[in-house]
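> Give me a 3D structure for the following:
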Amino acid sequence: MRLIYCSSVLLLLVLFPRECQGGNILVLPIEGSHWINMDVLLQALHSRGHNITIVRSSKSWYVKDKSPYYNILTVQVERSMDQKFIGEAINHALEFERGALPLANFLHLTVGMFGTFVDAHAIVGELLSAMLDDKEFMRTVKEGNFDMVLTDPCWGHGIILAKYLNLPLVYNIRWLIAGEAHLAIAPSPVSYIPITGSGNTDKMIFFQRVKNMILHIITQTQQQLVIKLIYQKLCDKYLGPDIDYNHLVLNADIWLMRVDFVFEFPRPTMPNVVYMGGFQCKPAEPLPEHLEEFVQSSGEHGVIIMSLGTFVSELPADISNEMAAAFAKLPQKVIWRHKGVRPATLGNNTLLVDWMPQKDLLGHPKIKLFVAHGGTNGVQEAIYHGVPVVGLPLFFDQYDNLLRLQVRGAAKLLTIKTVDKDNNFLNAIQEVLNEPSYRRNMQTLSRLHRDQPMKPLDNALFWVEFVMRHKGAAHLRTESYKMPWYSYHSVDVVLFLAAAGLLVLLTIFLLIRCLCTAMCKHKMKRD
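The predicted structure follows:
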């Protein structure tokens, strides 16, 4: 009997070897909040038996040099897009926004900071060159026998390295350099698809569509300039002059998109786009003892939490004081992630912390409200746990993220220019706390988000493993990006049909004219 059992097990191992073997995955992440959600995906891949190797710069400030679930390849670089670089850019943008008119701020963010934008990608280019020029590093990579490359294409180094190594490519994605990823891969009519930064929804009046088109042209121009100045030069140097970076970007096998249509406005998509919005969200775990005591001390009034994300730990002093004074007037307790100078107006009901277990707090039954900056991770966690939001967007996509919640009646949106005026902050908090529709609408979004046939993270894992099993997913990729623009939009076909139609009309006209002439001549002869 034991012999039969052992033979059966051996037969199963022989018949299904691929399902029992882990793959070798080369990962090129980016820093900040993008790394936080990439890290979730990597831990899940490791738990399924895959070997993870991460390429990071010697000046990385998020990716640790030691981990129980991934190996590290460190590239020596002279400079990096570190916390100081990003912090200075953000502080400059915040200072400008507070004093600028809307049009001036719009132009500053889209045009005025273009030099900073190019410099950031130049740093990424230096990282890629350091990799490819280091023979020992490349020997180590090639000996790794990797099955695929996983990268966030907001930076372009992973895309070029995957082509250099001739490996299948999977994206953990929402952004491509300067624009939202859908715009590159899927049909995206700007008549009803709002461009990030426009502040538009999917229902636009005429002048909103004008603004949408202008911003689309600006962002696409930015992207093409960065590609020309940075990434195409790297392609020419390391891959050859016949490789177009624009084509290379669109040649990825699977695009794991960090949104879903509970959050995003409906739009066209493609078969190799896999939606995993909220994949990083998990049920709440017990709070540390000191936080649990503080939360329970709130009684029936509950707790408000406030966090402005990875890059902003404190606001200008006048705004912080206004917020602290507003919190002090509330019966709720407040947990505020805040570093720097303690606000002078801080009330006894407010606890300042350097760090908070955000997902565990959001899942606690006593949490009534989330004051957030509108980063994708925080917004999706708020949706998952059904907690309404007062939004204070600061930069990048945050305004547009919060706008999607506000349109659905689950958030109240403020701006950095008006938050400290006319009790706007206090009024917004009281409105969301006292009007039941905000919580009701957010809980509806939470139920919709959770009602899926497969969890977002499991869906993402399936497609990563699918690419490794089949050495890519070429059958899902469109070849439309190889077409010139006039063929893609059928301009040549329209011109051909128009010319053919005119030719037919002209032929008919000439025939009628000839018949009329012949008839007239015949009549004249009879007369």
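> only C-alpha atoms for contact and neighbour calcs from this point on.
OK.
> Wait, a strand at residue 155?
No. Counting by DSSP: H, G, I helix; E, B strand; the rest coil, residue 155 is not part of a strand but coil.
> Who's the closest spatial neighbour of it, skipping the chain neighbours?
Nearest non-adjacent residue to residue 155, counting by CA to CA, 6 or more residues apart in numbering: residue 177, 6.3 Å away.
> State the distance from that neighbour to residue 157.
The spacing between residue 177 and residue 157, counted by CA to CA, to the nearest Å, is 11 Å.
> Give me the nearest residue to residue 374, chain neighbours excluded.
Spatially, and ignoring its direct neighbours in sequence, residue 374 is nearest to residue 398 (4.5 Å; CA to CA, 6+ apart).
> Make sure that neighbour is actually in contact with residue 377.
No. The pair residue 398 / residue 377 is not scored as a contact, 10.6 Å apart, by CA atoms under 8 Å.
> Spatially central residue in this protein, please.
residue 174 (2.6 Å; CA atoms, centre = their mean).
> was I right about it contacting residue 185?
No. Using CA under 8 Å, residue 174 is not in contact with residue 185; the gap is 11.7 Å.
> Now for the chain: which helix has the highest residue count?
helix 491-526 (DSSP state H).
> Now show me the structure for the sequence below, then we'll compare the two:
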Amino acid sequence: MIKFRLMTLAALLFFAQNTNGGKVLVVPVDGSHWVNMKVLIRELHSRGHNITVIWLQTSMFTDEDSNLYESINLSGTHEFDEKYFTHFISSTLQLRRQFHSSISASLKAGDELLKLLQGAHKAVVDKTEEIFEDAKLMQFFQDAKYDLVLTDPCFGGGVLLAHRLGLPLVFNVRWTILEEGHHTVAPSPLSYVPIPGSQLTDRMDFWQRVKNVYIGLMTLVHQITLKQHYYAPFIHKYFGPDVHYDELVLAADIWLMRTDFTFEFPRPTMPNVVYMSGFQCKPPKPLPKDLEDFVQSSAEHGVIVMSLGTLVGTLPDDMAEHVAAAFAQLPQKVVWRHTGKRPSTLGNNTLLLDWLPQTDLLGHPKTRVFVAHGGTNGLQEAIYHGVPIVGLPLMFDQDDNLFRMKVRGVAKVLDIGTLDTDTFLDALKEVLHEPSYRENMQELSRLHRDQPMKPLDRAMFWIEFVMRHKGAAHLKTQSYKLSWIQYHSLDVIALLLFLIVVISLMCILTVKYFLSKVLGGRKRKTD
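Just a heads-up that it's a prediction; the model follows:
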């Protein structure tokens, strides 16, 4: 009888949890962005919320059969698929190898990136239009009565759908269209807030500020071009001619920012920006026995972990040969995620894996160095576990991310274009044997961990806050409703200048009038 009552109580609690749970519509971005979005989905699911994810058949990482969420599988293909992305990675690596000797190669690499992003944004807008024109699907969304939309604003599909459905909007964000999220939502004075890609700190001399302004203007030009070409016609069609994309983005209720100020330079922020850097990090689990045996065989020398992220499983053959040859000359054991051809220079101390438990390895007490490409997720895990870095930036924001680690004294960054056995080996030895790298990273780790609540719990609180209150309007600035002239008070400045000119003219005329009277009176007396 007692067992039956306990089972009944458990069932009631389960159904109560699911009854009280919210309904979340997720519009993700593929690649590594999906990896961290799934962390939020998993936690929301564990709290009894019902999740629906929109994804394409051509997605590289989403899993239609996941038991964490229901899937809305949108058919169709576009040029921004795995095949195209593999080609892009290969050509980018080849171009980076020419950067140090060819300005044209650098410009061509930038054009390749813009072409990739233009194709991606076009695909997102086209697919969003298909959704809007599908009456049955839109009616399904309306009938589902979702509590909010959770999306990554790196692309605009989720933003557009949330506003079309009239739902509260929460961002899982590091990037918006061609810029870092802070630069979209918060004041960003170019005098001390570096533009991503500039590789500048918050302490800039005159010429560095010139460089920062120049890069900021170039970024703005690319943004305006992209938004006007792809998003503006769509928005005018479905939301009206007076609506602009930036207004829709800035109307989001909560910005869950995948960073914090152990990574960012100090800068202005906003009330609805919530920092959840390292939300995907967690204490390490025990390694599989064969991997643990390999790690333990390193004795006092320790282990080096190398991974270039979810998208890059291998390097060009000659680069891989240099990397393997450098590893072979070290007494440390090496665990390397490498899916390509086995290098002929590979030493007995190096273990190649198609996949590795990265966070568990980084949290292992024998891990000494992390060789990384500079993706945000990997760097945050390195900070969390206090492991110094040898950086090999490949594309996107990775140069900028690793620059931030370099200026904090926790990373040695190499140019992939000039990588050879000697330079890679020297970098590894420097980080292994110079104590400041590990000491600085461990201090960064202590700063990151010293928080009143875990980043993932903070993110969950604010997502559920938006559910409870149907938004967070009291935290949103109204600046997005102002024009550029109003935002910078140029109209007020113009009025004040006008008044100053008018008053000055009146004073001058008045003085001239009285002087003429006085001088005229004296002249008459003299006569």
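> Overlay them and tell me the TM-score.
Scored against TM-score structural alignment, normalised by the length of the first structure, the superposed chains reach a TM-score of 0.94; 512 aligned residues with a CA RMSD of 1.8 Å.
> Identify the residue nearest the equivalent of residue 375 of the first structure over in the second structure in space, chain neighbours excluded?
Residue 375 of the first structure maps onto residue 375 of the second structure when the alignment is built from TM-score structural alignment. Closest residue to residue 375 of the second structure apart from its sequence neighbours, by CA to CA, 6+ apart: residue 398 at 5.6 Å.
> what's that neighbour in contact with, if anything?
Contacts of residue 398 of the second structure were listed using CA atoms under 8 Å, 6 or more residues apart in numbering, and they are 373, 374, 375, 376.
> If we use 7 Å, what do you get?
Shown in contact with residue 398 of the second structure (CA atoms under 7 Å, 6 or more residues apart in numbering): 373, 374, 375.
> Save those as TSV, and put in neighbour count too.
Converted to TSV, the contacts of residue 398 of the second structure look like this (neighbours: other CA atoms under 10 Å):
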residue	neighbour count
373	26
374	29
375	22
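> Compare these with the first structure and list the overlap.
Mapped onto the first structure and checked by both residues aligned by TM-score structural alignment, their matches' CA atoms under 7 Å, the contacts of residue 398 of the second structure keep the contacts 373, 374, 375.
> Now stretch 504-517 of the first structure on the second structure. Mean distance?
Mean deviation of stretch 504-517 of the first structure relative to the second structure after superposition (mean CA distance after the TM-score superposition for the first structure): 1.7 Å.
> how about that stretch: buried residues?
By neighbour count with 16 or more other CA atoms under 10 Å, stretch 504-517 of the first structure contains no buried residues.
> cool, and stretch 85-97 of the first structure?
90, 91, 93, 94, 97.
> which residues in the second structure does that stretch match up with?
Residues 84-96 of the second structure are matched to stretch 85-97 of the first structure when aligned by TM-score structural alignment.
> Return the subset of the contacts of residue 398 of the second structure lying in strands.
Among these, no member falls in strands (DSSP state E).
> Just the terminal-to-terminal distance for stretch 21-29 of the second structure.
Start-to-end span of stretch 21-29 of the second structure (CA to CA) is 24 Å.
> Give me the contacts around it.
With CA under 7 Å, 6+ apart as the test, stretch 21-29 of the second structure has contacts from 34, 37, 48-54, 146-152, 158, 467.
> and if we set it to 6 Å?
Stretch 21-29 of the second structure is touched from outside by 48-54, 146-152, 158, with contacts defined as CA atoms under 6 Å, 6 or more residues apart in numbering.
> between the residues you listed, which is closest to residue 167 of the second structure?
residue 148 (5.3 Å; CA to CA).
> what about the residue nearest to that closest one when sequence neighbours are not counted, distance to residue 195 of the second structure?
Spatial nearest neighbour of residue 148 of the second structure, excluding adjacent residues (CA to CA, 6+ apart): residue 168 at 4.8 Å. Computed as CA to CA, the residue 168 of the second structure to residue 195 of the second structure distance reads 29 Å.
> ok, the residue nearest to residue 155 of the first structure touching residue 154?
Yes. With contact defined as CA atoms under 6 Å, residue 177 of the first structure reaches residue 154; the gap is 4.7 Å.
> what's residue 421 of the second structure in contact with, if anything?
With the criterion set at CA under 6 Å, 6+ apart, residue 421 of the second structure makes contact with 322, 326.
> again but with residue 417 of the second structure, I slipped
96, 97.
> Recalculate using a threshold of 8 Å.
96, 97, 98, 99, 100.
> Looking at these, which is nearest residue 106 of the second structure?
For the contacts of residue 417 of the second structure, the closest approach to residue 106 of the second structure (CA to CA) belongs to residue 99, at 5.3 Å.
> Let's verify that closest one: helix, strand, or coil?
Following three-state DSSP, residue 99 of the second structure is assigned to coil.
> For it, which non-adjacent residue is closest in space?
For residue 99 of the second structure, the spatially nearest residue (CA to CA, 6+ apart) is residue 106, at 5.3 Å.
> again with residue 253 of the first structure
Nearest non-adjacent residue to residue 253 of the first structure, counting by CA to CA, 6+ apart: residue 473, 5.1 Å away.
> buried stuff in stretch 410-419 of the second structure?
Going by neighbour count (16+ other CA under 10 Å), the buried part of stretch 410-419 of the second structure is 410, 411, 412, 413, 414, 415, 416, 417, 419.
> Give me the contacts around stretch 54-73 of the first structure.
Residues from elsewhere that reach stretch 54-73 of the first structure (CA under 8 Å, 6+ apart): 26-29, 31-32, 35, 42-43, 46, 51-53, 74-77, 79-80, 82-83, 127.
> scratch that, stretch 442-450 of the first structure is what I was asking about
262, 383, 384, 385, 386, 387, 388, 409, 410.
> Any idea how far that stretch is from the middle of the chain?
Per CA atoms, centre = their mean, to the nearest Å, the displacement of stretch 442-450 of the first structure from the mean C-alpha position of its chain is 21 Å.
> Ok, stretch 331-349 of the second structure next?
Relative to its chain's centre, stretch 331-349 of the second structure lies at 31 Å (CA atoms, centre = their mean).
> One more: stretch 447-464 of the first structure?
For stretch 447-464 of the first structure, the separation from the chain centroid amounts to 17 Å (computed by CA atoms, centre = their mean).
> Any figure for the gap between the residue nearest to residue 222 of the first structure when sequence neighbours are not counted and residue 113 of the first structure?
What sits nearest to residue 222 of the first structure in space, not counting adjacent residues and going by CA to CA, 6+ apart, is residue 178, at 6.7 Å. Between residue 178 of the first structure and residue 113 of the first structure the distance is 12 Å, computed by CA to CA.
> Give me the more crowded residue out of the two.
Using other CA atoms under 10 Å, the more surrounded residue of residue 178 of the first structure and residue 113 is residue 178, with 19 against 14.
> rewinding a little: tell me which two of the buried residues of stretch 410-419 of the second structure sit farthest apart.
The span of these, defined through CA to CA, is set by 410 and 417 at 21.9 Å.
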